[in-house]
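1. The sequence and its predicted three-dimensional model are supplied below.
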Amino acid sequence: MKQEKSVWMHIGSGSFHRAHQAWYLHRLIKQGDDSWYIALGNIRNDANALLNQLAKQHGEYVLETVSPEGDREYETITSIKKILPWDEKLSSLVLQGSDVNTKVIAFTVTEAGYYLTPEHQLDLSQADIQADLKGSASTIYGALEKILTARVEAHGKPVTLLNCDNLRHNGERFRAGFLAFLKQKGNNSLEQWVEKNTTSPNTMVDRITPRPTADIAERVKAATGIDDKVPVMGESFIQWVIEDDFINGRPALEKVDVEMVKSVLPWEEAKIRILNASHSCIAWAGTLIGLNYIDEGTHNKAIHKMAFDYVTENVIPCLTPSPLDLAKYRDVVLQRFGNPYIKDTNQRVAADGLSKIPGMITPTLIESYQKKITPEATALLPALFFVYFQKWAQGKLPYTYQDGVLDEVNHKKMMLASDALTQFVSSETLFATLANSADFHQLMKKAVDKVNTWVNANS
């Protein structure tokens, strides 16, 4: 009797999943282990065109990778065997998620998609959360409630719920948010089932994946002869660290260089603070002086120094001791950012600053003060965002700023006020306990003055 294949259902059909997790499972299939495949869908209707095109291509597409030296490689990814078309009821996701062969439900919804407060609690004031509590399914919580309710009714087999985002402690914080959502909704039976029949391993994911542009398709056609309408591009560097806590089996990911560990904490902290925060620093700074791409900003001496000093003076002392060589990691990260062939846009990396400051930057500010270090280098990052955000409020950014928690009316009002900086720094959502620190307010005033002086001299 032929054994049924196991299904890895992935929610979130963006470029990152297709350049990262799908690539790892594709490598496993290439090694001869085809016991798992991916079923791919989306919670919202903003990826319908992509999903429709992927369906026409039977889930296959070409991944172009490029090294800092400009070496390009092309590979047809074959791990996505099933496309789950979108409808308002999420019918395909519910059907697939309740299938007994679906043993992992993974998702990339970005940091803002978890709707958490600075204290990492579910933010019940968010309109999307309120809508889902009333029966909608526009967030990961509302979608999973529908999916897992159907799963319990069908057979009740356990399933692993796996984050693939840059949220710190992503598994445990997602899990707390989801259980809080179910409790708030009064769905006690599903809440109890989730506690006993699911696990949520923490993970760390890494590969720079810019938004695809038309010239990728042209290069793919020239190099491979394949007329791919939905190719993706990524840097040659890739990493995936996962806590080995799967409740109903998993692919043999260790055979394709996924690091299966007991705790992802050291890797996670290094990546979020050194890579993600520096990335945003370069994007905000580059935008302010008229640059378009991350590699341009990385090769600008002043911007490179801002990122380098931030890591060296504040992050490394906060994260020491570490099993990683943090200085080496810093240098590798900046080399990756300087890759002139990736053409990652400042617009993409600058997005979601209102979530990135509390998640990626504020912990280093707080811990520096605890270590009796004045975090002058780190303060420049939120100062860059403040000046950047003021440009947004004034309508002076060269592109549309995208942020999952942006309240356009109130944020614009705040950033155009005469005491904008005081309001900004006084936000406990952004800066936690530092919002009430006179020393921090003074530090931020100096940092913003420094940024404005630099911007005026270079733009």
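-> That came through fine. None of these values were measured; they are calculated from a predicted model.
2. From here on, just use CA atoms for contacts and neighbour counts.
-> Will do.
3. Spell out the residue ranges of the helices in the stretch 301-450 of the chain.
-> Applying DSSP state H, counting those that start in this stretch to the stretch 301-450 of the chain gives helices spanning 301-309, 316-319, 326-337, 346-350, 353-356, 362-370, 376-393, 408-415, 420-425, 428-431, 438-458.
4. and E269, which of the ones you listed is closest to it?
-> Judged by CA to CA, the one of the helices of the stretch 301-450 of the chain that comes nearest to E269 is helix 316-319, at 7.7 Å.
5. Which other helices and strands does the closest one contact?
-> Helix 316-319 sits against helix 362-370, with contacts defined as 3 or more CA pairs under 8 Å, 6 or more residues apart in numbering; DSSP states H and E.
6. Would you mind listing the buried residues in the helix it packs on?
-> Under the neighbour-count criterion of 16 or more other CA atoms under 10 Å, helix 362-370 has 362-368 buried.
7. which among these gets closest to T199?
-> Each of the buried residues of helix 362-370 was scored against T199 by CA to CA, and P363 proved nearest at 26.6 Å.
8. Could you verify my assumption that H279 touches A351?
-> No - at 10.9 Å, H279 does not count as touching A351 under the criterion of CA atoms under 8 Å.
9. Which one's more surrounded, those two?
-> Just comparing H279 and A351: by other CA atoms under 10 Å the higher neighbour count belongs to H279, 22 against 18.
10. Report the contact partners of the more buried one.
-> Residues in contact with H279 (CA atoms under 8 Å, 6 or more residues apart in numbering) are 294, 337, 349.
11. For E4, which of the helices of the stretch 301-450 of the chain is the nearest?
-> helix 346-350 (39.7 Å).
12. Y388 contacts W284, correct?
-> Yes - with contact defined as CA under 8 Å, Y388 reaches W284; the gap is 6.3 Å.
13. Of those two, which one has the most company?
-> It is W284, of Y388 and W284, that has more neighbours when counted by other CA under 10 Å, with 30 against 22.
14. so how far is Q3 from the more buried one?
-> Computed as CA to CA, to the nearest Å, the W284 to Q3 distance reads 52 Å.
15. cool, and N197?
-> Between N197 and Q3 the distance, using CA to CA, works out to 23 Å.
16. Those two - which one has more neighbours?
-> N197 (16 against 6).
17. and here's the other structure:
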Amino acid sequence: MQTTAHVSPNPHSYWLHLGAGAFHRAHQSWYLNQLHQLGDTRWTLALGNIRNSASQATLDQLGKQQGVYTLEVISPDGEIDYQTITAIKTVIPWDAELEQLISVGCDPQTKLISFTVTEGGYFLKDDGHLDLKHPVIIQELTDPSNIATIYGVLVAILRRRMATQAGPVTLLNCDNLRHNGDCLRTGLNDYIAALDEKALAAWCENSISTPNSMVDRITPKSDDALQERLIEQGIHNDNVPVACEAFSQWVIEDDFIAGRPELERVGVEFVDDVIPFEEAKIRVLNASHSGIAWAGSLLGHQSIDESLTPQVREWIRQYVAQDVVAALPQGSIDLNTYCTTTLHRFSNAKVRDTNQRVSSDSIAKLQQFILPTLKTRYQQGDVPKATLVLVALWYLFMQRRAAGTLPFEYQDRALESVPFATIFAQEDSVKAFAQSPALMGTLAEHPTFTEDLRNAVKDVEKTLGDS
């Protein structure tokens, strides 16, 4: 572990975040804002986007508002608190070459670079290494001037930091990936190796740290109703508000090579090992969230809280009680209690998250959140029937997509990597689905997995038909 400097080494240090989505503004930015309210303003946030994506309009408007926005915080009992967030001091306009973003990233005062690019934005294979055959990665390696991934922008920043002797920097992954800091480092190392930049690889060995972290706060997509509530509160000058639940958690391995804000003062947990926290969260909360979205979509519901029918709740409880508890070593976290708390949070109708948003990027979510439990239970010699229900729900969800009968447009940046049209054109589409290495990795070769999934699909179809 790197030596950690807990306070800023300079009177003012910059923290650059990549990804102007709602979650960052409800989570990381909110924590720093809390610290500023305590009078510690030694760190300030800069915010920018890698791609000219849907969140670009948000970033542009945020720039017009000089980084200031309203956060609507909703308690489980429905009580609402409106907070003004002012932690973002620099909003970086997007340009095709990302020159302004890279310039901020290589500033010697920038000591921390965090990012939220979703689970699908890391292009990792089943073995955890970078998929160098993915079309997006191939295109970027072929034309490095056309940056589209977290690796491309980080390499551009790190290359310039090395050349200008800007000093070390911490790269903080804030996405829902197991061992997310390690994942980023492996993918980044593979990317640099593919570029054959040996000097940069050697510099990174001693000049970056990549702590693992776990983040948690339900943050639904903003809608017109949020704007109407702000107007009722007399707030008329905010076009980019964010709503979130009151619950928030952030656990980080204390491995910051260039200093960090004293976020422990506002509830961030700094630990030696984040694994117990992230495993509980990923396998219980994240996997359940996806399963509920798939089930709810099949039942014709639009939101997560509406999707929590008694049957769906039972599927989730059985998944945790039968398989997650057995797959994870016994620790200090009571997983069944955690599951109950999670379902209570999901049922909050005033934090209305859509099945469309939660189900997006499900290829990566299946692989990150659900397949590890399947693999462990098979290795233990058991058939993970409760977890297979979740996979069956996604099979039926994607079958509906192939038929054009989903109630919304499904979005997934990894769609090109899986031949869904071919899979669902097969007479035995369950077999084609189960035995697709692009989806299931090594599970595709398991001797009973296909038939186990087929049985689960039949059971789920019957249950849904009886609903």
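-> That came in fine, so what should we check first? Please read these numbers as outputs of a predicted model, since none were measured by experiment.
18. Overlay them and tell me the TM-score.
-> For these two chains in superposition, a TM-score of 0.97 is obtained (TM-score structural alignment, normalised by the length of structure 1); 455 aligned residues with a CA RMSD of 1.3 Å.
19. so can I have CSV of the contacts of H279 of structure 1 showing distance to H169 of structure 1?
-> Below are the contacts of H279 of structure 1 laid out as CSV (distance: CA to CA, whole Å):
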residue, distance to H169 of structure 1
I294, 27
F337, 24
V349, 21
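20. Highest neighbour count among those?
-> Using other CA under 10 Å as the neighbour test, the contacts of H279 of structure 1 are led by I294, with 31 neighbours.
21. Return the residue of structure 2 aligned against that one.
-> The equivalent of I294 of structure 1 in structure 2 is I304 (alignment by TM-score structural alignment).
22. And that match, how far from G234 of structure 2?
-> 29 Å.
23. Map Y388 of structure 1 across to structure 2 for me.
-> Superposed on structure 2 with TM-score structural alignment, Y388 of structure 1 falls opposite F397.
24. again, but for L397 of structure 1
-> Residue-level alignment of L397 of structure 1 against structure 2, with TM-score structural alignment as criterion, gives L406.
25. Run through the residues that contact its match.
-> 297-298, 397, 400.
26. One more: H36 of structure 2?
-> Each residue near H36 of structure 2 by CA under 8 Å, 6+ apart is listed here: A87.
27. right, and the match of Y388 of structure 1 touches A293 too?
-> No - taking contact to mean CA under 8 Å, the distance of 9.4 Å between F397 of structure 2 and A293 leaves them out of contact.
28. So which residues of the stretch 201-350 of structure 1 form strands?
-> 203-206, 232-235, 239-243, 259-261 (DSSP state E, counting those that start in this stretch).
29. Now do the first one: which elements does it pack against?
-> With contacts defined as 3+ CA pairs under 8 Å, 6+ apart, strand 203-206 of structure 1 has these neighbours: strand 239-243, helix 265-270.
30. How far does that strand sit from its chain's centre?
-> A distance of 9 Å separates the centroid of the chain from that of strand 203-206 of structure 1, by CA atoms, centre = their mean, to the nearest Å.
31. And stretch 385-398 of structure 2, by the same measure?
-> The mean C-alpha position of stretch 385-398 of structure 2 is separated from the chain mean by 21 Å, CA atoms, centre = their mean.
32. Give me the mean distance between it and structure 1.
-> If you overlay the two and look at stretch 385-398 of structure 2, the average distance to its match in structure 1 is 0.4 Å (mean CA distance after the TM-score superposition for structure 1).
33. thinking again about what came up before, return the distance of the match of I294 of structure 1 relative to D452 of structure 2.
-> Separation of I304 of structure 2 from D452 of structure 2 (CA to CA): 27 Å.
34. repeat for T58 of structure 2
-> In this view, T58 of structure 2 and D452 of structure 2 are 45 Å apart by CA to CA.
35. swap in I102 of structure 2?
-> With distances defined as CA to CA, the gap from I102 of structure 2 to D452 of structure 2 amounts to 49 Å.
36. and these two? which has more neighbours close in?
-> The residue with more neighbours, out of I102 of structure 2 and D452, is I102; 20 against 17, by other CA under 10 Å.
37. For that one, identify the helix or strand it belongs to.
-> Under the criterion DSSP states H and E, the helix or strand holding I102 of structure 2 is helix 99-105.
38. ok, now L71 of structure 2?
-> When secondary structure is defined using DSSP H and E, the element that contains L71 of structure 2 is strand 69-74.
39. In structure 1, which residues correspond to that strand?
-> Counting by TM-score structural alignment, strand 69-74 of structure 2 corresponds to 61-66 in structure 1.
40. Now the matching stretch on structure 2. Mean distance?
-> Superposing on structure 2 places stretch 61-66 of structure 1 at an average distance of 0.6 Å from its equivalents, by mean CA distance after the TM-score superposition for structure 1.
41. And the contacts of that stretch?
-> The set of residues external to stretch 61-66 of structure 1 that reach it, using CA under 8 Å, 6+ apart, is 19, 54, 72-78, 216, 220, 228, 230-236, 341-342.
42. Derive a ChimeraX selection command for the buried subset of these.
-> To isolate the buried members of the contacts of stretch 61-66 of structure 1 in ChimeraX, using 16+ other CA under 10 Å:
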select :19,54,72,74,76,77,78,216,220,228,230,231,232,233,234,235,236,341,342
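43. Scan the contacts of L406 of structure 2 and report the most crowded one.
-> Each of these was scored for neighbours by other CA under 10 Å, and S297 scores highest at 25 neighbours.
44. so how far is L179 of structure 1 from L90 of structure 1?
-> 21 Å.
45. now G97 of structure 1
-> Noted for G97 of structure 1: a distance of 18 Å to L179 of structure 1, by CA to CA.
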